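A.B. asks: let me see the structure of the following:
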Amino acid sequence: MAVQEHMGRAADARMAGSRTMTPAAAARLLGLKQAEFDLAVQLGHLESAPAAHGGPWLVPGGQIQRLCDTAGAVSDLREQVRTVGSADGARLLGVGPERFTRLARAGCLTPVSFHVNRYHAVVWRYVAVELSEFARRRPELLSGRTPPVMRALLGEGEDRRAANWRSRRVELLLRVLDEPWERAAVIATALDSASLAEAVPDARERHCLRVRAPEFSAVRPLTPGAGEVVARLLLADDPAEILRYRSRLVSAVLDAREECPALWPGEPAGTSGAAWGETGPVPAGRYRSEGEPGRSGGAGAAGPAAERGGPPAAEGDSGPAAPGRTARGGFWGSLLTRVPFRRAGADDD
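C.D. replies: Have a look, this model is predicted:
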């Protein structure tokens, strides 16, 4: 039965091998859950490309055909994107739950996603193969006494899980975005309004960053309390982390400004934005509707954002834990909201 199923998928993939396909169609051919497929794309195991003229992101049929034609390739891919909670993660490393949590808090293990349970505690998820690699690379941390430096940091209340998740999330998004203002917007999502204003004084440019920001977290808080927990996770809170994002944002905005200065809607190139009011700038290229939510908080702000409009113009472990930012349309509106985040539920798997 398994052989027949494999042969059937291979035949279907050969039919699609000469063309591109949607992520949903590709996941169906591979027999993967959509969340598994989307995480494979974000982790770089699968390729994707934007359609012409700003259309949805598509998947080359050739790579899907190669996977279906290779025995065991799909199973290997599924294992590459398998995620586990702290209990299963501890068993995978061969350590107790307490030691696993200490390793994660010290920054040795980087979460890939999270959800908030009914007790408003954050439950982190980790890529299983990364934990196995860590066990092979750092066996000395899995037994014996905790190194003095790590012990001192943990004694001071150090917890790097949220910061490591933010850093990973930013890098995953930057990996797949080329447009300079969108890349700058990704970095800006980790900064609060005050830090953003200090890094980017120009109101036109700040609005440009807001309307082009991706959804940073797909967690859907079910209560205001859970929303507050998630909101704290989205923003850098350590001074050193804030400084790093501010520095990167300044550099990214400089690059974006050189390629395409931010303009108010309808503002001719070279015109001072002060005369155009506070309606917000939009750079040349793709646009969003003016009513799209920006960096707002609250339990209900995690919903999908408005679609782009108009033609081109001149994520158990408990810890601190709001709503995501604006979502992109098309494939990334789908992909960015499906990196395996879960609704509130059990603390572990």
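A.B. asks: going by C-alpha atoms from here, please, whenever you check contacts or count neighbours.
C.D. replies: Noted.
A.B. asks: flag every buried residue along the lengthiest helix in the chain.
C.D. replies: The longest helix of the chain (DSSP state H) is helix 239-259. Across helix 239-259, burial judged by 16 or more other Cα atoms under 10 Å covers 241-242, 245-246, 248-250, 252-256.
A.B. asks: cool, and stretch 8-24?
C.D. replies: 9-14, 16-17, 20-24.
A.B. asks: ditto for stretch 58-76
C.D. replies: 58-69, 74.
A.B. asks: near residue 118, how many other residues are there?
C.D. replies: Neighbours of residue 118 under the rule other Cα atoms under 10 Å: 17.
A.B. asks: quick check: the gap between the residue most central in space within the chain and residue 71.
C.D. replies: Central residue of the chain (Cα atoms, centre = their mean): residue 169, 4.0 Å from the mean position. Noted for residue 169: a distance of 32 Å to residue 71, by Cα to Cα, to the nearest Å.
A.B. asks: gap between stretch 142-151 and the chain center?
C.D. replies: 31 Å (Cα atoms, centre = their mean, to the nearest Å).
A.B. asks: any idea which helix or strand comes after the lengthiest strand in the chain?
C.D. replies: The single longest strand within the chain, with elements called by DSSP state E, is strand 122-127. Following strand 122-127 in sequence order, the next helix or strand is helix 128-137 (DSSP states H and E).
A.B. asks: from residue 151, how far out is residue 158?
C.D. replies: The gap separating residue 158 from residue 151 is 10 Å, by Cα to Cα.
A.B. asks: same thing with residue 206?
C.D. replies: 41 Å.
A.B. asks: more neighbours: which of those two?
C.D. replies: residue 206 (21 against 14).
A.B. asks: quick check: closest non-adjacent residue to the more buried one.
C.D. replies: residue 200 (6.3 Å; Cα to Cα, 6 or more residues apart in numbering).
A.B. asks: what's the local residue count around that neighbour?
C.D. replies: Neighbour count for residue 200, taken as other Cα under 10 Å: 19.
A.B. asks: show me where the stretch 201-349 of the chain has helices.
C.D. replies: 203-211, 224-234, 239-259, 330-335 (DSSP state H, counting those that start in this stretch).
A.B. asks: could you also give me the structure for this next sequence, so I can compare it with the first?
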Amino acid sequence: MAVRQVQARGIAEQCVPFARAARELELKPREFELAVQLGEVRTVSSGPGGRRRIAREEIERHKSAEGFPKELRTRLWVVGTAEGAELMGISPARFARLARGGCFAPVRFYVNRYRVVVWHYLASDLVEFADRNPEMLTGRTPALLRAALEKHPDRRARSWRARRLDQLTAATGDPWERAAVPAAVLDPGELAHAVPDPGERAYLHALRPVLARARPEATAAREVIDELVMAEDPDEIDWHRHCLIAALTEARADRPAPGCHTPTGSAAAPQEPTEPERRPAPPAEPVPGAEPTMPARPRGLWARLCGRKRPPGRDRAPEATAGRRP
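C.D. replies: Next comes the predicted model:
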């Protein structure tokens, strides 16, 4: 115990809190929050309760990188619908169709005073999508995208959930905390079906990660967010139940939940649902009669991102796009 305390004290002395790290990295609070979520800025567990901090080595790694802090802030550049459409050289209406169809996943959102969800996207994601799929930006909407929109008129919330769950899963090494990630998007009824043991459900609830935060006084926004973080479509719910049951198997093998005396690995569980069909994102196939030419884009915005360099060995959380997971 004494050795662990000394080690923990040593780690804490080599780390700095989030607010100080943000100042040293010349990032605004929301930029820093996004950097942590994306894995651009890596955190370590330090202090009681697993409190997360930033290692001094991580800060120095960024500060010594070429182009700091401009390159780091460019990788964290987020845009809304209007600026995203301008960046890609398409109309806002076409941009909205691509986003609703799950062609790229939102990275964050906010709820405005009219209780409308306003989505934001990583500018680098839009650049990469446009470079890979120029034919999706001109001509008629591809048939596969039209079919996807008919089945799921708006996949933005689903795409964001998938991406956020990937981020949270990548941020933890504890098996019970990993199991709590898919559990966080299942309503109480679905969770009870997947996890019959009330002790295990209580433990998962205690470990439940926060997918999105709202100001305490923003009651209306909180209600919208509470709805948005829950899985909606049956196939999405089945996928997250599948992930939860698989994660529970690993967690039970590691240790029982506190207060549960069921022998490890023998806790009752429903039959694992069949893995839902994975719906790939619409492939970039030219529509007959459509000329796959790249439309003109604002040179300054485009060059700013296309000229960026990714630092070697950067450990960024995997992106989740709609159709891959769930």
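A.B. asks: counterpart of the longest strand of the first structure in the second structure, which residues?
C.D. replies: Residues 117-122 of the second structure are matched to strand 122-127 of the first structure when aligned by TM-score structural alignment.
A.B. asks: how about stretch 23-39 of the first structure?
C.D. replies: Stretch 23-39 of the first structure maps onto residues 18-34 of the second structure, going by TM-score structural alignment.
A.B. asks: in stretch 230-238 of the first structure, what's buried?
C.D. replies: Buried, per 16+ other Cα under 10 Å, within stretch 230-238 of the first structure: 230-236.
A.B. asks: residues in the second structure aligned with it?
C.D. replies: Going by TM-score structural alignment, stretch 230-238 of the first structure sits over residues 225-233 in the second structure.
A.B. asks: list of residues touching the matching stretch?
C.D. replies: Outside stretch 225-233 of the second structure, the residues that touch it by Cα atoms under 8 Å, 6 or more residues apart in numbering are 111, 157-158, 161, 184-187, 211-212, 214, 237.
A.B. asks: if you set the cut-off to 10 Å instead, what comes out?
C.D. replies: 109-111, 115, 117, 152, 157-158, 160-162, 164, 182-187, 210-214, 219, 222, 237-240, 326 (Cα atoms under 10 Å, 6 or more residues apart in numbering).
A.B. asks: what about stretch 32-44 of the second structure, how long is it end to end?
C.D. replies: Start-to-end, stretch 32-44 of the second structure (Cα to Cα) is 15 Å.
A.B. asks: alignment lookup: residue 43 of the second structure to the first structure.
C.D. replies: Under the alignment (TM-score structural alignment), residue 43 of the second structure maps onto residue 48.
A.B. asks: for that match, give me its contacts.
C.D. replies: Counting by Cα under 10 Å, 6+ apart, the residues that residue 48 of the first structure touches are 20-23, 41-42, 57-61, 63, 176, 331.
A.B. asks: which of these lies closest to residue 98 of the first structure?
C.D. replies: Each of the contacts of residue 48 of the first structure was scored against residue 98 of the first structure by Cα to Cα, and residue 42 proved nearest at 29.8 Å.
A.B. asks: residues touching the nearest residue to that closest one once chain neighbours are set aside, list them.
C.D. replies: Take residue 42 of the first structure and drop its neighbours on the chain: the residue closest to it by Cα to Cα, 6+ apart is residue 172, 6.0 Å away. Counting by Cα under 10 Å, 6+ apart, residue 172 of the first structure makes contact with 39, 41-44, 112, 166, 186, 336.
A.B. asks: same check on residue 137 of the first structure?
C.D. replies: Under the criterion of Cα under 10 Å, 6+ apart, the contact list for residue 137 of the first structure reads residue 131.
A.B. asks: residue in the second structure paired with it?
C.D. replies: So residue 137 of the first structure corresponds to residue 132, using TM-score structural alignment.
A.B. asks: its match and residue 193 of the second structure: what is the separation?
C.D. replies: For residue 132 of the second structure, the distance to residue 193 of the second structure equals 41 Å [Cα to Cα].
A.B. asks: rewinding a little: mean shift of the match of strand 122-127 of the first structure relative to the first structure?
C.D. replies: Mean deviation of stretch 117-122 of the second structure relative to the first structure after superposition (mean Cα distance after the TM-score superposition for the first structure): 0.7 Å.
A.B. asks: give me the buried stretch members for that stretch, please.
C.D. replies: 117, 119-122.
A.B. asks: returning to that earlier point: from the contacts of residue 172 of the first structure, which is closest to residue 146 of the first structure?
C.D. replies: Checking the contacts of residue 172 of the first structure one by one against residue 146 of the first structure (Cα to Cα), the nearest turns out to be residue 112, at 24.4 Å.
A.B. asks: could you find the closest non-adjacent residue to that closest one?
C.D. replies: Looking at residue 112 of the first structure with Cα to Cα, 6+ apart, the closest residue is residue 126, at 5.4 Å.
A.B. asks: quick one: the one you found and residue 100 touch, right?
C.D. replies: No - under the criterion of Cα atoms under 10 Å, residue 126 of the first structure makes no contact with residue 100, lying 11.4 Å away.
A.B. asks: need the residues touching each of the two.
C.D. replies: 86, 89, 109.
A.B. asks: which residue in the second structure lines up with the last one?
C.D. replies: For residue 109 of the first structure, the aligned residue in the second structure is residue 104 (criterion: TM-score structural alignment).
A.B. asks: just the second one next, same as before
C.D. replies: Under the alignment (TM-score structural alignment), residue 89 of the first structure maps onto residue 84 of the second structure.
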